[in-house]
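Novice: Sequence first, then the predicted structure:
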Amino acid sequence: MEQRMFATASSASARPLRGREREWRSVQAALDTAAAGRGGLVLVDGPAGAGKSRLLAATEDGAAGRGFAVARVGAEDLAQAGAERGRSDARRPRLMSVDDVPGSADGVSTALSLLPALLTHQAVVWVVARRTGTVCVDDWQPPGAVLLELGSLPAGAVSDLSADILHGRPDDELSSLAAGAAGNPLLLVSLLEGIREERLATVADGIVRLVHRQLPRRMEDVVGGWLRSLSSAARNLLEVASCLERTFTMDTLAALFGGSPARLLAPLEEVVRHDLLLIGLQGVLTFRHELVRQTVLHQVPGAIRVALRDESPGRIGELPATDGSGWELLSESERSIAELVAEGMTNREAAERLFLSPHTVTFHLRKVFRKLGIDSRVELTRIALERDRCGDGLDATSGG
């Protein structure tokens, strides 16, 4: 059996656009229109990390390969760029790309509104990427414009990306971890490239298996960038929410903040608008991406995690005396799995021992990690060893 670690980096620009085949065909059609002498406008919408910049870069490469003159301009320079291109030689088709249009500043809105007048008789195609989740010009869509809304990647694309970056198909455990990206391309690529860079997995017989189940440092960089775009109140809300169960309510959050739910409406609306939290039926809240929750949780000091867990409504006064690790919160099934994993077993080995499926073990192990406020097997082993030592001492003292 051949087994190897990852040694070489994969080029993002060389990778195919996984899961964006329909959008790519629309872009190609717009380039065909410009090559025929008529202008076009493509609007690319999507939340943070949806792959807007990646699609723009691929469009620029494709247009350059077809002989287009390619230019990227800032949103603030739209009006001036449009006027200059209107006076320039139109014999050569052009691509004008605008990445990451910000908020609904009057200047940006006015500049965008000028574009349709430049399209009819010029061989120019404009591709404009706009942020969703912010107060922007989402409603602006002139007649004839092509709107591409980038959503989550399909499951097949996730598997293909794993093969592109890690040179193998992910096993059940890695697939479960990757599912925490909820199809967000930036989160998924950051996770996979971080695993490769930090050598957290091996590939054998075409299957990628995790060696260490921990989040790579790249995740902190990506999620940290998203959090920095939020207000301090919204960041604080996410930090507290990450310490709760996967699903929770507004009342639970409000109780932990010591106030009325109305006080949290503004920061909650902000994180929902940025696609970080989802509101479900009857006001149930959950993180949009489990990887974001885990990354935020990892940055919360352990003592604060325990304090928030202890103060959470429905748990006050219900927890037995503990050593602060949270082991007593585990169900019998979760403890059995945690003990085997702490002994060094893989998820598959633990599944065989307990006559369970690897998927079931992975599911329970994620719950174990959440309840203990940890994110690696190393931390789980440390907690188990400390409990063994404490248990031996208690037995000797009690004479049991």
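Specialist: Perfect, thanks for sending it. Quick caveat: nothing in here was measured; it's all calculated off a predicted structure.

Novice: C-alpha from now on. contacts and neighbour counts both.
Specialist: Noted.

Novice: got the end-to-end distance for stretch 277-294?
Specialist: Across stretch 277-294, the terminal residues are separated by 13 Å (C-alpha to C-alpha, to the nearest Å).

Novice: buried ones in that stretch?
Specialist: 277-279, 285-294 (16 or more other C-alpha atoms under 10 Å).

Novice: Same question for stretch 336-348.
Specialist: Judged by neighbour count (16+ other C-alpha under 10 Å), stretch 336-348 contains these buried residues: Ile337, Ala338, Glu339, Leu340, Val341, Ala342, Thr346, Asn347, Arg348.

Novice: Would you map the helices across the stretch 151-300 of the chain?
Specialist: 155-166, 172-179, 185-197, 217-228, 232-242, 250-257, 265-273, 290-298 (DSSP state H, counting those that start in this stretch).

Novice: what's the closest of these to Met96?
Specialist: Of all the helices of the stretch 151-300 of the chain, it is helix 185-197 that lies closest to Met96, at 24.0 Å by C-alpha to C-alpha.

Novice: which secondary structure elements does that closest one contact?
Specialist: Packed against helix 185-197 by the contact rule (3 or more C-alpha pairs under 8 Å, 6 or more residues apart in numbering; DSSP states H and E) you find helix 155-166, helix 217-228.

Novice: Give me whichever of those helices is most buried.
Specialist: Ranked by mean neighbour count, these are led by helix 155-166 with a mean of 19 (mean count of other C-alpha atoms under 10 Å).

Novice: take a look at this one as well, against the first:
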Amino acid sequence: MLEAGTHPLHGRSEEVSTLCHAIRSAHQAGSLRVSLEGGPGTGKSRLLAEAAALAESAGATVLRGLHEDPVTYDGTVVVLLDDIHCSDETDVKALSRVRLKAAGLPIVWCTSRRWGRPNSPLDIALGSLAEPHRAFRLRPLDERAAQRMAHDILGAEPEGELARAVSSVSGHPQALRILLEGFMDEGRVEIGTRARLTGAGLPEKFTALVRRYLQDCSPSCTHLLLVASVLGTHLIFGELTDVLGLKPSQLLPDLQEAVFSGLLSRDRDDVRFSNTLFRQVILDSMPASAQAAIRRQADEYRARQFGASLEGAGRDTGPDRPAPPAGGRAIRPEPYASTAGLVPRGFPGEPETADREVRRDPADGAGAAPPIPGWDHLTEKQVLIARLTVQGLTNKEIAGRLYLSPHTVNYHLRKIFQALSIRSRTDLVRLTHSAARERAGAGGTGWPGETRVPF
């Protein structure tokens, strides 16, 4: 059922503007179609409800589905079709009846569908229409829109741990609403001039939402997500195929399904969990013994992949090839998650986390030198690429090691240089050498920034 929300719609101004213009100008411009596509919980139905409110205020005839049969069709006709990927042949016949009854009148078709689902008969029928078509892919809300949405739900501006919790859902509208409603339902939000969180842990309402997302996935996709949640926020393709015992080509359908489900997101070759809280819920659904077994298997892969490069670095040191980290520890793409679960950094009584999960190194003392400025802004994958670069590997060698393209490695290197305010690989080597010497002088061990992103 399409219902307009009680709070303002944030972060969708372009989509609302297009819907408003289409409805109000249809009597002049003629029929057209506006389609919305996105993952679960991205606000597709809410936008259609907004379109219904706009249409009614403009005096248009509103059909909430193809099987409504108003007595008369008057002026502009606005047809709202939600989840058209679930339609069948009966809907196609109903589409023909609506077009026949509204002959001569402008029709605005407003549709929504789940991203990545196969085309349905209604998709195909609508695609064959001659009307102009404007399509939108609904992305996560930006930080400003997410904070405004949180203010509307809470009735006050969130601060501290609660503000970080808002950021931790990475702009997912439904997840944000359920998270905040869950906190309030459980009496864990104190509201005054600002709203603050008074208890640790995720609300059951939010946990149930993520589990529903997971249940909608196929068994093989669910298996992939469970294993990936143990290995880290960012997926290392070679590691995942090794642990799952699959060929790379066998992994692709499930990986694509996981992205379409909204539980994973993709930016170029970087595939990761859409937010740390999704990963936490999935991880917590696994027995500790299963997590430990997966970690042992991943450690074997990581030792094979990265142990050799450390040994090579130790044999050949110099200006462009530094010594390995103290203790000769093998490089790991990302620290494992705690079985206690991950929460936004600063939640009371919980381990420190953010988008990059951390694990404290026992060797790090209070007197250790601070990390390189900008180092903590790097993702785990960028940290790994930086370290392999300092060890003297070429872009092609790093690409082969991490199952990336050389172009992607080059892209990440540019991001690394920008974050560290340097210009070249040589600058990177000098910077890490200098930080390592300062760290050693301060009684620390290993690479700069190891307290932030240990390997």
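Specialist: That came in fine, so what should we check first? All of these numbers come straight from a predicted model, not from anything done at the bench.

Novice: What value does the TM-score take for this pair?
Specialist: After superposition, the two chains reach a TM-score (TM-score structural alignment, normalised by the length of structure 1) of 0.66; 314 aligned residues with a C-alpha RMSD of 3.8 Å.

Novice: Put together CSV for the helices and strands packed on helix 185-197 of structure 1, with distance to Gln122 of structure 1 on each row.
Specialist: CSV is the format used below for those (distance: least, C-alpha to C-alpha, whole Å):
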stretch, distance to Gln122 of structure 1
helix 155-166, 36
helix 217-228, 38
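
Novice: out of the ones you listed, which comes closest to Gly144 of structure 1?
Specialist: Comparing these by C-alpha to C-alpha, helix 155-166 comes nearest, at 29.7 Å.

Novice: Now do the same for Leu265 of structure 1: its match in structure 2.
Specialist: Superposed on structure 2 with TM-score structural alignment, Leu265 of structure 1 falls opposite Leu252.

Novice: related to what we said a few turns ago, which one of the buried residues of stretch 336-348 of structure 1 sits closest to Gly103 of structure 1?
Specialist: Distances from Gly103 of structure 1 to the buried residues of stretch 336-348 of structure 1, taken by C-alpha to C-alpha, are shortest for Asn347, at 45.9 Å.

Novice: Isn't that closest one up against Val361?
Specialist: Yes. Counting by C-alpha atoms under 8 Å, Asn347 of structure 1 does reach Val361; the two are 6.1 Å apart.

Novice: Run a quick neighbour tally on the nearest residue to Arg370 of structure 1 once chain neighbours are set aside.
Specialist: Residue nearest to Arg370 of structure 1 in three dimensions, not counting chain neighbours: Glu245, with 7.4 Å by C-alpha to C-alpha, 6 or more residues apart in numbering. Look at Glu245 of structure 1: counted by other C-alpha atoms under 10 Å, it has 14 neighbours.

Novice: Then Thr42 of structure 2?
Specialist: Neighbour tally, Thr42 of structure 2, other C-alpha under 10 Å: 22.

Novice: Can you tell me what it aligns to in structure 1?
Specialist: Match for Thr42 of structure 2 (TM-score structural alignment): Ala50.

Novice: quick one, longest helix in structure 1?
Specialist: Using DSSP state H, we find that the single longest helix of structure 1 is helix 377-398.

Novice: In structure 2, which residue range corresponds to stretch 19-29 of structure 1?
Specialist: Counting by TM-score structural alignment, stretch 19-29 of structure 1 falls onto residues 11-21 of structure 2.

Novice: And that stretch, what's buried?
Specialist: Residues of stretch 11-21 of structure 2 classed as buried: Gly11, Glu15, Val16, Leu19, Cys20 (neighbour count, 16+ other C-alpha under 10 Å).

Novice: before we move on, what about stretch 125-138 of structure 1?
Specialist: For stretch 125-138 of structure 1, the neighbour count (16+ other C-alpha under 10 Å) marks Val125, Trp126, Val127, Val128, Ala129, Arg130, Arg131, Thr132, Gly133, Thr134, Cys136, Val137 as buried.
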